[in-house]
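> Predicted structure and sequence below. I'll ask about it afterward.
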Amino acid sequence: MKLLLATRNRKKLAELERILAEHTDVELLGLDDVPEYPEAPETALTFEGNAVAKARDGVRYTGLPCVADDSGIAVDALNGMPGVFSARWSGRHGDDQANVDLMLAQIGDVGDEHRGGAFVCAAALVFPDGTEHVVRGEARGRIIREPKGSNGFGYDPVFVPDGFDVTTAQMSAEQKDAISHRGKAFRLLAKLV
């Protein structure tokens, strides 16, 4: 079966390919592998709302079953923000360094004991017959003051998951997949494919 992942993010595509390979035999395609279609902006105020909208669009324009996710970091001291705005927190979509720098500046005076947060991922699977599934995965941890590590992307260099002494950017792909928000959500979806 062919399955579309509604993203152009090659790292996210590789992550889902690794996870799905453990659970099912599907051919995973990204947006660069199908004819281009108009992508609607992420306007929902929840991770779930954005994920479902992107997956519905993928099915509508390609006719393929589609997985889409919306994920980000929810910082306790920022009342759950950047949340759905994680990828564009600095005002420039996808500028990881600017997003991390701004978030760190915003909690710069917050004590270490109050720097908790979570990576959150809502993932939607929509089939051409209209069947929809939405799941959520979370990984709790803390935000450190200086980036460490070069693996991963986004906020990985400043996030230390609960029970670990390293950031998700210091973990191997397999270690991160085993505990990550996206790994948890995608493993739940893999059971539904």
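Great, that's in hand.

> C-alpha only now, for contacts and for neighbours.
OK.

> any idea which helix or strand carries residue 25?
Assigned by DSSP states H and E, residue 25 belongs to no helix or strand.

> next, the one to line up against it:
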Amino acid sequence: MKLLVASNNSKKLQELEKILADAGIDSVQLVPLRDVDPYEEPVEDGRTFADNALIKAHAGARETGLACIADDSGIAVEELNGMPGVLSARWSGEHGNDEANNQLLLAQMAHVPEERRQAAFVSVCAVVTPAGQEHVAEGRWPGRLLTSPRGEAGFGYDPLFQPEGDSRSAAELSPEEKNAASHRGRALAQLVPVIEKLAAAH
């Protein structure tokens, strides 16, 4: 079975490949966006991660006729009532400017004491079939927000995030460690039985 991954992010693709391989599923061929005819990507104007993941997955399934998996993720800071949330990638006003986003978040949290710096990375993954069936799973990676960036690996808010039970930031973990613990990995793992069922019925 071919499964469209609504992303060109090679890290996301590798993460899903590894999760499927670890689960012993070898009947699924993952197809990145660049391998299908280009289509207009939908506007991600949902109010929640689930809304945006479903918008992307429905568009992919509708445009290609393949089952499609998509995710939306970000960081939720308790002190900011769960923000940046769905606005994580464009928190500073400019989409994908990691440094500006990090600096703004640090400034907003500058006077917040240690005991109130709880945060979590959240990922919602959605699988939508060409017939319109929806399957949604959420993964959370709890931790806290540091007072300054640490580490060179990772991307986004990784340098500011210290996972629960670890003394390092997410940007100081190896890719393997991060994949094993990450919010996206937790969400994808919940969808393995769904993908297995779809492949078996194919």
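Looks like it arrived, so ask away. The structure displayed is predicted, hence computed values, not measured ones.

> Stretch 168-178 of structure 2 maps to which residues in structure 1?
Mapped onto structure 1 using TM-score structural alignment, stretch 168-178 of structure 2 covers residues 166-176.

> Show me how far that stretch is from its chain's centre.
Centroid separation for stretch 166-176 of structure 1 versus its chain: 15 Å, with C-alpha atoms, centre = their mean, to the nearest Å.

> And that stretch, what's buried?
166, 167, 168, 169, 170, 171, 176 (16 or more other C-alpha atoms under 10 Å).

> Quick check: closest non-adjacent residue to the second one.
What sits nearest to residue 167 of structure 1 in space, not counting adjacent residues and going by C-alpha to C-alpha, 6 or more residues apart in numbering, is residue 160, at 4.2 Å.

> what about the one you found, which SS state?
For residue 160 of structure 1, the secondary-structure state derived from DSSP: H, G, I helix; E, B strand; the rest coil is strand.

> And residue 152 of structure 2, by the same measure?
Strictly by three-state DSSP, residue 152 of structure 2 counts as coil.

> Ok, residue 103 of structure 2 next?
Quick answer, by three-state DSSP: residue 103 of structure 2 is helix.

> aligned partner of it in structure 1?
Match for residue 103 of structure 2 (TM-score structural alignment): residue 101.

> ok, its match - how many residues close by?
15 (other C-alpha atoms under 10 Å).

> quick one: it and residue 157 of structure 1, what's the gap?
Per C-alpha to C-alpha, to the nearest Å, residue 101 of structure 1 is found 11 Å from residue 157 of structure 1.

> what does stretch 114-128 of structure 1 correspond to over in structure 2?
The aligned range for stretch 114-128 of structure 1 is 116-130, by TM-score structural alignment.

> hmm, back to that, test my guess that the residue nearest to residue 167 of structure 1 contacts residue 141.
Yes: counting by C-alpha atoms under 8 Å, residue 141 is a contact partner of residue 160 of structure 1 at 5.4 Å.

> how near is the equivalent of residue 54 of structure 2 over in structure 1 to residue 121 of structure 1?
Counting by TM-score structural alignment, residue 54 of structure 2 lines up with residue 52 in structure 1. Distance, residue 52 of structure 1 to residue 121 of structure 1, by C-alpha to C-alpha: 12 Å.
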